[in-house]
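> Have a look at this prediction, sequence included:
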Amino acid sequence: MRKILLGLLLASPLALAAPPKLISAEEFGADWPFTTEEMHLQCLPGNAVVVTDPETGRMYAVNGAASGKARQLGLDPLDQVWAESESIPGTKVSVGTVIKAGLALCN
């Protein structure tokens, strides 16, 4: 019984989330921060912005709110799919545009 209740508690944030939106490198152009061509973008309760790789099904935290829930939701580290910046070596491409698009889904 405990396992069932725990499973329901862990799954509940995903059940309350708005449906994901497919986003792509083509759509974002030079602002695309991922190493994959497409991602599913979603806003979970609490303004937690996440992306899911449609090929692998792996979900990644994009903003601080999602990072705080990473363990609870079983999210993978964003670094696994976060692209390196070509213009500033040693840094990553900004995820700001993706966070903005994700937060728009929260409303």
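All right, it came through fine.

> Every contact and neighbour count from this point should use C-alpha atoms.
Fine.

> So which residues of this protein form helices?
Secondary structure of the chain (DSSP state H): helices at 2-15, 25-28, 64-67, 70-73, 96-106.

> Can you lay out the ones you listed as a markdown table showing distance to D79?
Below are the helices of the chain laid out as a markdown table (distance: least, CA to CA, whole Å):
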| stretch | distance to D79 |
| --- | --- |
| helix 2-15 | 22 |
| helix 25-28 | 17 |
| helix 64-67 | 12 |
| helix 70-73 | 13 |
| helix 96-106 | 15 |
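
> before we go on, here's another structure to hold up against the first:
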Amino acid sequence: MVSLSNQPQISQVTERLFSNSSVVTASETSTKTLVKSTAPIKTQFTKAEFGEKWPFTVDQGEVDCVLLPNYDSLGAAIFRTSTGVYALNETALAIGEASNYKHVGEIWKDHPKLTGTKMSILTIIQASSQVCRQKTEKANSHE
């Protein structure tokens, strides 16, 4: 049986929530504080680092975000590779034809064990979202 006597009380526990490029620290005994992370956002991804979990037919790529003037979204999330630039979100898909963005489905691998499903690209999507948020915040701070 585990003793809970040495465990801190819930009101004394600090909860750390990682949200995008920021760390939100909250405690019931203190005011919520937003601490900006100074760590750079990872934008380069390779097949070598993912191994068998690499979700694409290309060996590497870079996530980025293109901010659009007069557009109320976080921008067009894209994945640049040697074979082209691929749309990662609805904004990029919407402007894809005019921007020559390809559909990510062209390079997205099928899951080898789960018939009818694709490999997870969550890490890539999250990174592109972080880049979009960072660029949007920077652009908004200069207005």
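Cool, the structure landed. Because the structure is predicted, anything quoted here is derived from the model rather than measured.

> re the thing from before, make CSV from the helices of the first structure and add mean neighbour count and distance to M39 of the first structure to it.
Output for these, formatted as CSV (neighbours: other CA atoms under 10 Å; distance: least, CA to CA, whole Å):
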stretch, mean neighbour count, distance to M39 of the first structure
helix 2-15, 12, 17
helix 25-28, 12, 9
helix 64-67, 18, 16
helix 70-73, 15, 18
helix 96-106, 17, 10
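
> quick check: stretch 69-88 of the first structure aligns to which part of the second structure?
Using TM-score structural alignment, stretch 69-88 of the first structure lines up with residues 95-114 of the second structure.

> Which positions in the matching stretch come out as buried?
96, 101-104, 107-110 (16 or more other CA atoms under 10 Å).

> okay, and the longest strand along the first structure goes to which residues in the second structure?
If each strand of the first structure is counted by residues according to DSSP state E, the longest one is strand 38-44. Per the alignment by TM-score structural alignment, strand 38-44 of the first structure matches residues 60-66 in the second structure.

> quick one, what contacts the residue positioned nearest the centre of the first structure?
In the first structure, the C-alpha nearest the mean C-alpha coordinate belongs to V50, at 1.9 Å (CA atoms, centre = their mean). Residues in contact with V50 of the first structure, defined by CA atoms under 8 Å, 6 or more residues apart in numbering, are 41-44, 59-63, 66, 102.

> Report the buried members of these.
41-44, 59-63, 66, 102.

> hmm, which two among the residues you listed are most spread apart?
Within those, M59 and G102 form the most distant pair, 13.9 Å apart (CA to CA).

> what's the counterpart of E15 of the second structure in the first structure?
In the first structure, E15 of the second structure lands on no residue (TM-score structural alignment).

> thought E15 of the second structure was touching V23?
No: applying CA atoms under 8 Å, one finds E15 of the second structure not in contact with V23, separated by 10.3 Å.

> okay, these two: which has more neighbours?
A side-by-side neighbour count of E15 of the second structure and V23, using other CA atoms under 10 Å, places V23 first with 15 against 12.

> Show me which of the contacts of V50 of the first structure is closest to S12 of the first structure.
Nearest to S12 of the first structure among the contacts of V50 of the first structure, counting by CA to CA, is L44 at 10.1 Å.

> Okay, the counterpart of E49 of the second structure in the first structure and F34 of the first structure: tell me how far apart.
Under the alignment (TM-score structural alignment), E49 of the second structure maps onto E27 of the first structure. Going from E27 of the first structure to F34 of the first structure by CA to CA, to the nearest Å gives 13 Å.

> next one: A25 of the first structure
8 Å.
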